[in-house]
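Asker: take a look and give me a structure for this.
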Amino acid sequence: MTKSELIVRLAEKHPHLYQRDVEKVVSTIFDEIADALSRGARVELRGFGAFSVKERDPRIGRNPRTGEAVRVHGKAVPFFKTGKQLRERLNGGSDS
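Answerer: Got it, this is the predicted structure:
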């Protein structure tokens, strides 16, 4: 599902809201999550999951075309861990 599909679905489920308002709400939520992650904060949505930032150490990689060793700098990457309720819903009610 894309962001625009999410907005359309939410607008259909809540016909008393204008689609442009739903779009503002969704964009604001995503922006706030991104801002929190850029500050290094963790964002937890109970029952859904948690977003956090993990640091990747610098390493030596390989150029797949030439096989040459390449230095890869350290970087921060977003990480998502599903919540228990979402995991159970995806697995048909059993957490295995």
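
Asker: only C-alpha atoms from now on, for both contacts and neighbour counts.
Answerer: Fine.

Asker: can you map out the helices along the protein?
Answerer: 3-13, 19-38, 84-90 (DSSP state H).

Asker: just the buried residues of the second one, please?
Answerer: When burial is assessed from 16 or more other C-alpha atoms under 10 Å, helix 19-38 yields the following buried residues: Gln19, Val22, Glu23, Val26, Ile33, Ala34, Ala36, Leu37.

Asker: for comparison, sequence B:
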Amino acid sequence: MRTFDTSGGGATSREPAIPSKSQLRNAVPKTPRAPSDRSHGTLTKREIAQAVYSVCPGLSRSQAKGFVDAVIEEIVCALAVGEDVSLRGFGKFAVREKPERPGRNPKTGVSAPISARKVVTFKASDQLKAEVDGE
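Answerer: Prediction:
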């Protein structure tokens, strides 16, 4: 299982310190986002890259996009070979095998077997659940 620790390592004196989640929360007042900030309530990869670019002043926009693409590709590759991916404070992605089972076409009622397949599951961490719940 791959585990990615988002807590960060020790910053050297040459690197700017990355503010903690509580520091960011205290520094920026919570205000509702303008509708133009988000497209139909869905966070996109482009918006994630923009967020990385805005909090990392040393990165260019293309480097931020490359960073986000690399992270997502690493997660996809790990899942493709059957490894679990655990992101501390966020949740765990896992691949599960579903066996073949009987099914039916709801329109015609004809029975047909549903083939065995692999599916990706996600289990949210307690920390994520609490954040979403507003605690």
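
Asker: ok, now how distant is the counterpart of Val8 of structure 1 in structure 2 from Thr121 of structure 2?
Answerer: Aligned counterpart of Val8 of structure 1 in structure 2: Gln50 (TM-score structural alignment). For Gln50 of structure 2, the distance to Thr121 of structure 2 (C-alpha to C-alpha, to the nearest Å) stands at 27 Å.

Asker: which of those two has more neighbours?
Answerer: Comparing Gln50 of structure 2 with Thr121 by other C-alpha atoms under 10 Å, the one with more neighbours is Gln50, at 17 against 12.

Asker: follow-up on the earlier one: return the residues in contact with the match of Val8 of structure 1.
Answerer: Arg61, Ala64, Lys65 (C-alpha atoms under 8 Å, 6 or more residues apart in numbering).

Asker: try it again at 10 Å.
Answerer: Thr44, Cys56, Arg61, Ser62, Ala64, Lys65, Val68 (C-alpha atoms under 10 Å, 6 or more residues apart in numbering).

Asker: residues near the second one, how many?
Answerer: For Cys56 of structure 2, the number of neighbouring residues by other C-alpha under 10 Å comes to 14.

Asker: and it, how far from Ala124 of structure 2?
Answerer: 26 Å.

Asker: and what of the first one?
Answerer: With distances defined as C-alpha to C-alpha, the gap from Thr44 of structure 2 to Ala124 of structure 2 amounts to 19 Å.
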